[in-house]
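[1] No letters, just coordinates:
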C-alpha cells in the first residue's frame, strides 16, 4: 500500500481525530523497523524494536467494518510482528474508542497504563490514551 492509500483509509476510519497524512506514513515507512499489513479496506502499521512490537495504528474503512476485517488485520499484524522477533506488544487507544478496545481485549490485550488528556478530538475534547499490552 502506498502512503497515499494509507492516508485515505486512515482519514475514513478516524473521523473524530486528526488523520495521519501521506507524508507521515511515508516517514514512518522509511524506517527498517516499520511494516504494514492488510489492504485498502483494513491495514495495520507496526514497529518492532528489541523484541517489542508497537501497533502504531489499525484502520478499517467504514464500508468494511463489522465484517471481521479489523480482527483479521490485527491477527496478520501479530504474525508479522512475531516473524520480526517480537515477543510482546503494546498499543495506545483512545478511551472513547470502545469498538477497538473490545477487539484488542478479545485478542489478549490488557490495560497496563493510562495517559490522561493524550488525544485531542476534532471537537476539541481531550481524552485519555489507554496503554494495552499482550505477549505474542
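    Here it is on my side, so go on. For clarity, every value in this text was computed on a predicted model and none was experimentally measured. Residues are numbered from 1 along each chain as shown.

[2] alpha carbons only for contacts and neighbour counts from here, please
    Will do.

[3] How far does stretch 101-113 sit from its chain's centre?
    Distance of stretch 101-113 from its chain centroid, counting by CA atoms, centre = their mean, to the nearest Å, is 13 Å.

[4] right, I mislabeled it, should have said stretch 96-105
    With CA atoms, centre = their mean, you get 11 Å for stretch 96-105.

[5] buried ones in it?
    100, 101, 104 (16 or more other CA atoms under 10 Å).

[6] Check which helix or strand the last one maps to.
    Following DSSP states H and E, one finds residue 104 within helix 98-106.

[7] what does that helix contact?
    71, 93, 95, 110 (CA atoms under 8 Å, 6 or more residues apart in numbering).

[8] hold the first one in mind and look at this next one:
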C-alpha cells in the first residue's frame, strides 16, 4: 500500500473535508466547526493516498494537554490501517506542541474506533453521559487518555 502523506488543512479544503465527514458519520461536524478549528490554530490535517484525500483529523493542544477532536477516514478506505497512521501523525503533532497527555471522547457504540484507540495505547478513564446526539436521543461517550511521554 502507498504510504499516506499529510498536509495542513486550509479554509479552501473544508468542502472536500465535509464530503468525507458526511459519508462517515450520522452526525457529522458542520462547516462552521471546521472553519473555527482552522482559524483558531488547532492542528487540522488532511491525509492523502496519492492525490486522493482519504481522511482528516483535528487536534487541539494547549499547555501539557492535547485533545483529539476529530479523526475521520473515508468509509471506502477504512479497515486498512489508515486510521492508525492518521492517529500517529496527530499524536506526534501534539508532542511537538509540548503536550504530555492526549484525551479524546468516542461514541460508546463506535467499536472500530475504540479498538483502534486501545491498540494505539489509549485507556478508558471515564464516561460522559448523553454526550453525543444519536438517532432517537443521546449516546454516552467514553473518555480515553494516552501518555505522549516516551
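    Looks like it came in fine. Computed from a prediction, not measured in an experiment: that's the story for all the values here.

[9] that older thread, between the contacts of helix 98-106 of the first structure, which has the most around it?
    residue 93 (23 neighbours; other CA atoms under 10 Å).

[10] how about that residue, what's its partner in the second structure?
    Here residue 93 of the first structure is matched to residue 106 in the second structure, going by TM-score structural alignment.

[11] ok, that match - contacts?
    113, 114, 141, 142, 143, 144.

[12] can you list those in TSV and add distance to residue 95 of the second structure?
    As requested, the contacts of residue 106 of the second structure are arranged in TSV below (distance: CA to CA, whole Å):
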residue	distance to residue 95 of the second structure
113	21
114	22
141	24
142	23
143	20
144	17
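
[13] Residue 59 of the second structure: which of those is nearest?
    Taking CA to CA as the measure, residue 59 of the second structure lies nearest residue 144 of these, at 14.3 Å.

[14] ok, residue 63 of the second structure to residue 126 of the second structure distance?
    For residue 63 of the second structure, the distance to residue 126 of the second structure equals 22 Å [CA to CA, to the nearest Å].

[15] These two: which is more packed in?
    Neighbours were counted for residue 63 of the second structure and for residue 126 using other CA under 10 Å; residue 126 has more, 12 against 9.

[16] Doesn't that one lie inside a strand?
    Yes - according to DSSP: H, G, I helix; E, B strand; the rest coil, the state of residue 126 of the second structure is that of a strand.
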